[in-house]
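Undergrad: Attaching a predicted model along with its sequence, questions to come.
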Amino acid sequence: MSFWRVLLAIICPPLSVLGKGCGSVFIVFLLWLCGWVPGVIAALIILNNPER
């Protein structure tokens, strides 16, 4: 996880997970619409997952 991805996850979570697949972007976008904090948490979890 690079510094820039973390910063982008805080500012605009859906943009930070663009390279992780369409499903991840969709889930993070929906959570981001529900509230900023759930979107940021989901983006950071997805970015921290070493399997993808």
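TA: Sure thing, it's come through. Because the structure is a prediction, the values reported are computed rather than measured. Numbering: from 1, shown residues only.
Undergrad: make it CA atoms for all contacts and neighbour counts henceforth
TA: OK.
Undergrad: How many residues are close by V6?
TA: The number of residues packed near V6 is 18, by other Cα atoms under 10 Å.
Undergrad: Does it touch I46 like I think?
TA: No - using Cα atoms under 8 Å, V6 is not in contact with I46, being 11.0 Å away.
Undergrad: quick one, what contacts the spatially most central residue of the chain?
TA: Taking Cα atoms, centre = their mean, the centroid of the chain lies closest to A43, which sits 2.3 Å from it. A43 is in contact with 9, 13-14, 16-17, 28, counting by Cα atoms under 8 Å, 6 or more residues apart in numbering.
Undergrad: make it 7 Å
TA: By Cα atoms under 7 Å, 6 or more residues apart in numbering, the contact set of A43 is 9, 13, 17, 28.
Undergrad: let's bring in a second model and compare:
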Amino acid sequence: MDNKVVKIIIALFIPPLAVYLHEGKVTKNFWINIVLCILLFGIGGIIHALYIVLK
């Protein structure tokens, strides 16, 4: 439970790191998150990271 809370907090500030920590390696979700962070000024990356961590 505590690990999930830490990932949620990281997702709010550094979304790609949260996705990487959750998945354990560089996956397509990591790259999607990087692109969303760049294109949508971070908001898309935050939403995507929270989705990945909470699913």
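TA: Good, I have the coordinates. For clarity, every value in this text was computed on a predicted model and none was experimentally measured.
Undergrad: circling back to that earlier point, the residue nearest to the centre of structure 1 -> structure 2?
TA: By TM-score structural alignment, A43 of structure 1 lines up with A49 in structure 2.
Undergrad: Next, the buried residues of whatever helix or strand its match lives in.
TA: A49 of structure 2 belongs to helix 43-54 when assigned by DSSP states H and E. Judged by neighbour count using 16 or more other Cα atoms under 10 Å, the buried positions of helix 43-54 of structure 2 are 44-50, 52-53.
Undergrad: same check, this time on stretch 22-31 of structure 1
TA: Residues of stretch 22-31 of structure 1 classed as buried: 24-25, 28-29, 31 (neighbour count, 16+ other Cα under 10 Å).
Undergrad: With structure 2 overlaid, report how far that stretch is off on average.
TA: Comparison of stretch 22-31 of structure 1 with structure 2 after fitting gives an average deviation of 0.5 Å (mean Cα distance after the TM-score superposition for structure 1).
Undergrad: so that stretch aligns onto which residues of structure 2?
TA: Per the alignment by TM-score structural alignment, stretch 22-31 of structure 1 matches residues 27-36 in structure 2.
Undergrad: so how far is that stretch from its chain's centroid?
TA: With Cα atoms, centre = their mean, to the nearest Å as the basis, stretch 27-36 of structure 2 stands 8 Å off its chain's centre.
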